[in-house]
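Colleague: coordinates for the following, if possible.
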Amino acid sequence: MLAQIVLFDGFDPLDVIAPFEVLSAGSDAVGGALEVRLVGVDAVGPVTSGTGGLQLQATHVLAPTAPGFVVVPGASGPVEADPDLVDTVPVLLARVGTTGLPGKIEQAFGAPDTLVATVCGGSLALAMAGLLEGRHAVTHRLGNDVLAATGVHVVDARVVDDGDLVTSGGVTSGLDLALHLLDRRFGPRVAHAVEQLFEYERRGTVWRPVGREPLAV
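Modeller: Next up, the predicted model:
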């Protein structure tokens, strides 16, 4: 089983590293049954983040239908539009839609044993590419209005589990996302063991579209 974390130009480093470390520790806890990879959309090699020119190495090309997880991070950089700054976060996320990633994510959604997950602006990148209309999802609080405008049912939760799509909020929510993925695939004892290793307790309730509708309180 693979956990593939996608790298694209301008990615946010913590969106990548937090899930990478948590899922790698989870792999150790299950005897290597989960292989964690940093992947490029179409090619291997160094990919430059949006933070200080930091680069990470894509060691494989994304295999969208492989059983496991495909994790899409958000972008980092200036948020507000500035004529002197080309690579703002909204521009970087919109640019993802011009790559081969949307087509591969469509393939992932069509695969029976593949789950698509996003951290922070990753859901916004997929939504702007037309992939999440009608789904339940969340992104960074600064982008939830834009996410809603794409036809997504925005849920103000740390992690939103909508079946084959699991999204999470701001940058540090990648920790909670990855722990939930471990819990969902391998069970709570594995997730708890990784929580203890990292000395981190998951924040918030994972929202799912099940159960009774709550009354207004």
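
Colleague: only C-alpha atoms for contact and neighbour calcs from this point on.
Modeller: Fine.

Colleague: return the set of buried residues in the longest helix belonging to the chain.
Modeller: Longest helix of the chain, by residue count under DSSP state H: helix 13-29. Buried residues in helix 13-29, counting neighbours by 16 or more other C-alpha atoms under 10 Å, are found at 13-27, 29.

Colleague: also this sequence, please, to line up against the first:
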Amino acid sequence: MDWKRTESCEVAAMNIGILTFPGVTQLDLTGPYEVFSRMPDTRVDLVWKTTEPVASDTGFALQPTLALATAPAFDVIVVPGGPGQNDLMDDAVVLDFLRRQARSAQWVMSVCTGSLVLAAAGLLHGRRAACHWLSLPLLEIFGTVPVAGRVVRDGQVLTTAGVSAGIDGALALVAELQGREQAELIQLMIEYDPQPLFDAGSPATAAPELVERVRTFAAGFLDARRQAAEQAAELLETSR
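Modeller: Reported below is the predicted structural model:
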């Protein structure tokens, strides 16, 4: 079986686009990319307004392969999260792109706070969705039902919890698209066998004082994210 990703010069049976924006959290993007790029007969593109390199929130350089304006209709469109997501919630170019893609895509997926971008595009109204635990309550601003789940599916939309959950979401989509056996083969190939050294990966299991420290550390940014979400929700309501 050929495990190589389909190159750009070949015809792919499955085309997947991952939004790649300044300030994205690298693992939100590269986790799903690692999974999807191992699907047979599949092409995975990183898409942004230009094909110039984009810096993640930690300075990791990412190279978009397609511009939004010339991107095809993808079978799967993926929106990762990260601090740069705040600016996307009122970015008309990005939101219009996502709405167009969602009309024809088999699946729309988000990782972490990428669900807030989908919500700002009007794609999660009345739907159940996941998000990073710190920002999960903000989904209610858009009329979305927050769900504290690692992977949440509602119709053609699949959302995940924070950062590392993007790998789980991608494997779940592989199972939907190409069957469980294919998903399990990829899981084994990348040796995705999580056995964390510490039981602190969720506010439900981490020590209360640790949860409070994280909340305190993120308080300023969360306030800014809430303001951005409220403004985006107002714009969305006005446009309806």
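
Colleague: helix or strand next in line after the longest helix of structure 1, which one?
Modeller: For helix 13-29 of structure 1, the following helix or strand on the C-terminal side (DSSP states H and E) is strand 35-40.

Colleague: where in structure 2 does the helix or strand following that next one fall?
Modeller: Using DSSP H and E, the helix or strand that follows strand 35-40 of structure 1 in sequence is strand 45-48. Under TM-score structural alignment, the alignment places strand 45-48 of structure 1 onto residues 52-55 of structure 2.

Colleague: flag every buried residue along the matching stretch.
Modeller: Across stretch 52-55 of structure 2, burial judged by 16+ other C-alpha under 10 Å covers 53-55.

Colleague: any chance of those in TSV, plus distance to Ala130 of structure 2?
Modeller: Converted to TSV, the buried residues of stretch 52-55 of structure 2 look like this (distance: C-alpha to C-alpha, whole Å):
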residue	distance to Ala130 of structure 2
Pro53	29
Val54	26
Ala55	25
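
Colleague: all strands of structure 1, in order?
Modeller: 2-7, 35-40, 45-48, 55-58, 60-61, 68-72, 114-118, 136-137, 153-154, 159-161, 165-168, 206-207 (DSSP state E).

Colleague: I'd like the ones you listed laid out as a markdown table, including distance to Leu197 of structure 1.
Modeller: Listed next are the strands of structure 1 as a markdown table, based on distance: least, C-alpha to C-alpha, whole Å:
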| stretch | distance to Leu197 of structure 1 |
| --- | --- |
| strand 2-7 | 20 |
| strand 35-40 | 18 |
| strand 45-48 | 29 |
| strand 55-58 | 24 |
| strand 60-61 | 28 |
| strand 68-72 | 22 |
| strand 114-118 | 23 |
| strand 136-137 | 29 |
| strand 153-154 | 32 |
| strand 159-161 | 21 |
| strand 165-168 | 22 |
| strand 206-207 | 21 |
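
Colleague: so Val117 of structure 2 touches Gly84, yeah?
Modeller: No. With contacts counted by C-alpha atoms under 8 Å, Val117 of structure 2 stays clear of Gly84, the gap being 10.5 Å.

Colleague: who's more crowded, those two?
Modeller: Val117 (28 against 17; other C-alpha atoms under 10 Å).

Colleague: map the more buried one across to structure 1 for me.
Modeller: When structure 1 is aligned by TM-score structural alignment, the residue opposite Val117 of structure 2 is Ala125.

Colleague: what's around the residue lying closest to that match once chain neighbours are set aside, how many residues?
Modeller: Computed as C-alpha to C-alpha, 6 or more residues apart in numbering, the closest residue to Ala125 of structure 1 that is not its neighbour in sequence is Leu93, at 4.8 Å. With neighbours defined by other C-alpha under 10 Å, the count for Leu93 of structure 1 comes to 28.

Colleague: and Arg95 of structure 1, by the same measure?
Modeller: The burial count assigned to Arg95 of structure 1 is 17, neighbours taken as other C-alpha under 10 Å.
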